[in-house]
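**Q** Have a look at this fold, sequence not included:
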């Protein structure tokens, strides 16, 4: 399927079933992100090095050699948890973005532009939108992430509370360092 056909299929699905499309897309992206993270983590843990291995047919061929043969297994249930979280959050994020677009429009609607053209993006409105997103939704999303992952991992209330105590503040601070620049 070509990328144009895929984009059209997505657009049609979004127009007819916006929340279902957001849920499945967000779930798939969450699962894909976890797959990449786990595979990368496994590669880094294995500490691949590339000594020269001389063979008669190819004296310059390089083959990987593992320094550490212990490879943690791929955690498919973790990927399923990321998919489930993404499915649940997709519609929530969709509604949040609708709220942001409505209350913090990036382009003034009062200025009439020629057909097919849009006005300039207001940096002030963009700043307000990013600030609202980071100050309101980022902490809520991170709290929901930590809590739902804890529940899906089968942790009890005490252990989930410990996760919040250990991770919530550093995650929010890291989020504030990365995402505002990505949103601009």
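**A** Perfect, thanks for sending it. Values in this document were obtained by computation on a predicted structure and should not be read as measured data. Numbering: from 1, shown residues only.
**Q** going forward, measure contacts between C-alpha atoms and count neighbours the same way
**A** Noted.
**Q** May I have the residues that are in contact with residue 26?
**A** Shown in contact with residue 26 (CA atoms under 8 Å, 6 or more residues apart in numbering): 83, 86-87, 89-90.
**Q** And for residue 105?
**A** residue 125 are the contacts of residue 105 under CA under 8 Å, 6+ apart.
**Q** Quick one: classify it as helix, strand or coil.
**A** Following DSSP: H, G, I helix; E, B strand; the rest coil, residue 105 is assigned to coil.
**Q** how much space between the most centrally placed residue in the chain and residue 166?
**A** Using CA atoms, centre = their mean, the residue of the chain that lies closest to the mean C-alpha position is residue 30, 5.6 Å off. Counting by CA to CA, to the nearest Å, the gap from residue 30 to residue 166 is 23 Å.
**Q** What of residue 129?
**A** For residue 129, the distance to residue 166 - CA to CA - is 29 Å.
**Q** Okay, and residue 42 sits in which element?
**A** Assessed by DSSP states H and E, residue 42 sits inside helix 18-46.
**Q** and the next element down the chain from that helix?
**A** Beyond helix 18-46 toward the C-terminal end (DSSP H and E), the next one is strand 48-49.
**Q** In the protein, what residue spans correspond to helices?
**A** 3-16, 18-46, 76-103, 123-132, 138-152, 157-183 (DSSP state H).
**Q** Pasting the second one now:
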């Protein structure tokens, strides 16, 4: 509990920095889980550069983009009722998620040296599924909690993005 309270204090003092670092850390964790538990690479075969790339994407792309989107979404649809949550989820999954993944996956592919043609083929193969929790979370905690829940999703994304 002390660690959680320290995190909340840091988040209150420096919300944007903490959210971005949280996204980067959890994207890195997702890649570690992908490499070790899904792909079963073992520590000797672990691709550290790939983990650093995912962490960098979390800090430089996922954190700022998703964190910014949550702010916009809360301004566009204020409130936390079930109806508000449903509206947010529909707008998020129907509009934002496809655009976000349509940018994220080619970005990973480009960083991994894929051609535009290979990137397009990979984008067409990846199934898009995600979820967000809008009813119980305050805006400033949303990115951290969603990213914690999404570690499994991040592991899947990392695995799919790095499969040939």
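**A** Cool, got the structure. Values in this document were obtained by computation on a predicted structure and should not be read as measured data.
**Q** Tell me how they score on TM after superposing.
**A** Once superposed, chain against chain, the TM-score is 0.69 (TM-score structural alignment, normalised by the length of structure 2); 134 aligned residues with a CA RMSD of 2.6 Å.
**Q** Go through the helix holding residue 42 of structure 1 and flag the buried ones.
**A** Within helix 18-46 of structure 1, the residues that qualify as buried are 18-19, 21-31, 34-35, 38, 42, 45-46, counting by 16 or more other CA atoms under 10 Å.
**Q** for stretch 92-102 of structure 1, same thing?
**A** Buried positions in stretch 92-102 of structure 1, judged by neighbour count with 16+ other CA under 10 Å: 92-94, 100.
**Q** Stretch 145-159 of structure 2 too?
**A** Those would be 146-148, 150-159, for stretch 145-159 of structure 2 by 16+ other CA under 10 Å.
**Q** so how far is residue 49 of structure 1 from the aligned partner of residue 49 of structure 2 in structure 1?
**A** Counting by TM-score structural alignment, residue 49 of structure 2 lines up with residue 77 in structure 1. Here the criterion is CA to CA. By it, residue 77 of structure 1 lies 30 Å from residue 49 of structure 1.
**Q** With residue 73 of structure 1 instead?
**A** As judged by CA to CA, residue 73 of structure 1 and residue 49 of structure 1 stand 20 Å apart.
**Q** And for residue 184 of structure 1?
**A** Counting by CA to CA - residue 184 of structure 1 and residue 49 of structure 1 are separated by 39 Å.
**Q** of residue 73 and residue 49 of structure 1, who's got more company?
**A** Between residue 73 of structure 1 and residue 49, counting by other CA atoms under 10 Å, residue 49 is the more crowded of the two (12 against 9).
**Q** My guess is that one contacts residue 65. True?
**A** Yes - under the criterion of CA atoms under 8 Å, residue 49 of structure 1 makes contact with residue 65 at 5.7 Å.
**Q** Spit out the contact partners of the most far-flung residue of structure 2 relative to its centre.
**A** For structure 2, the largest distance from the centre (CA atoms, centre = their mean) belongs to residue 44, which lies 26.5 Å off. By CA under 8 Å, 6+ apart, the contact list for residue 44 of structure 2 is empty.
**Q** which position in structure 1 aligns with residue 99 of structure 2?
**A** By TM-score structural alignment, residue 99 of structure 2 lines up with residue 140.
**Q** and that match, how many neighbours does it have?
**A** 13.
**Q** Next: residue 3 of structure 2.
**A** For residue 3 of structure 2, the count of nearby residues is 8 (other CA under 10 Å).
**Q** and what of the one 3 residues further on?
**A** Neighbouring residues of residue 6 of structure 2 were enumerated by other CA under 10 Å; the total is 11.
**Q** What does it correspond to in structure 1?
**A** If you follow residue 6 of structure 2 across to structure 1 using TM-score structural alignment, you land on residue 9.
**Q** mind checking how far that match is from residue 16 of structure 1?
**A** 11 Å.
**Q** Could you do residue 145 of structure 1 as well?
**A** 28 Å.
**Q** Settle it for me: which of these two has more neighbours?
**A** Neighbour count, other CA under 10 Å: between residue 145 of structure 1 and residue 16, residue 145 has more, with 17 against 11.
**Q** Could you tell me how many residues sit around the closest residue to that one other than its chain neighbours?
**A** Distance criterion CA to CA, 6 or more residues apart in numbering; nearest residue to residue 145 of structure 1, sequence neighbours excluded, is residue 85 at 7.3 Å. Here the number of neighbours of residue 85 of structure 1 (other CA under 10 Å) works out to 21.
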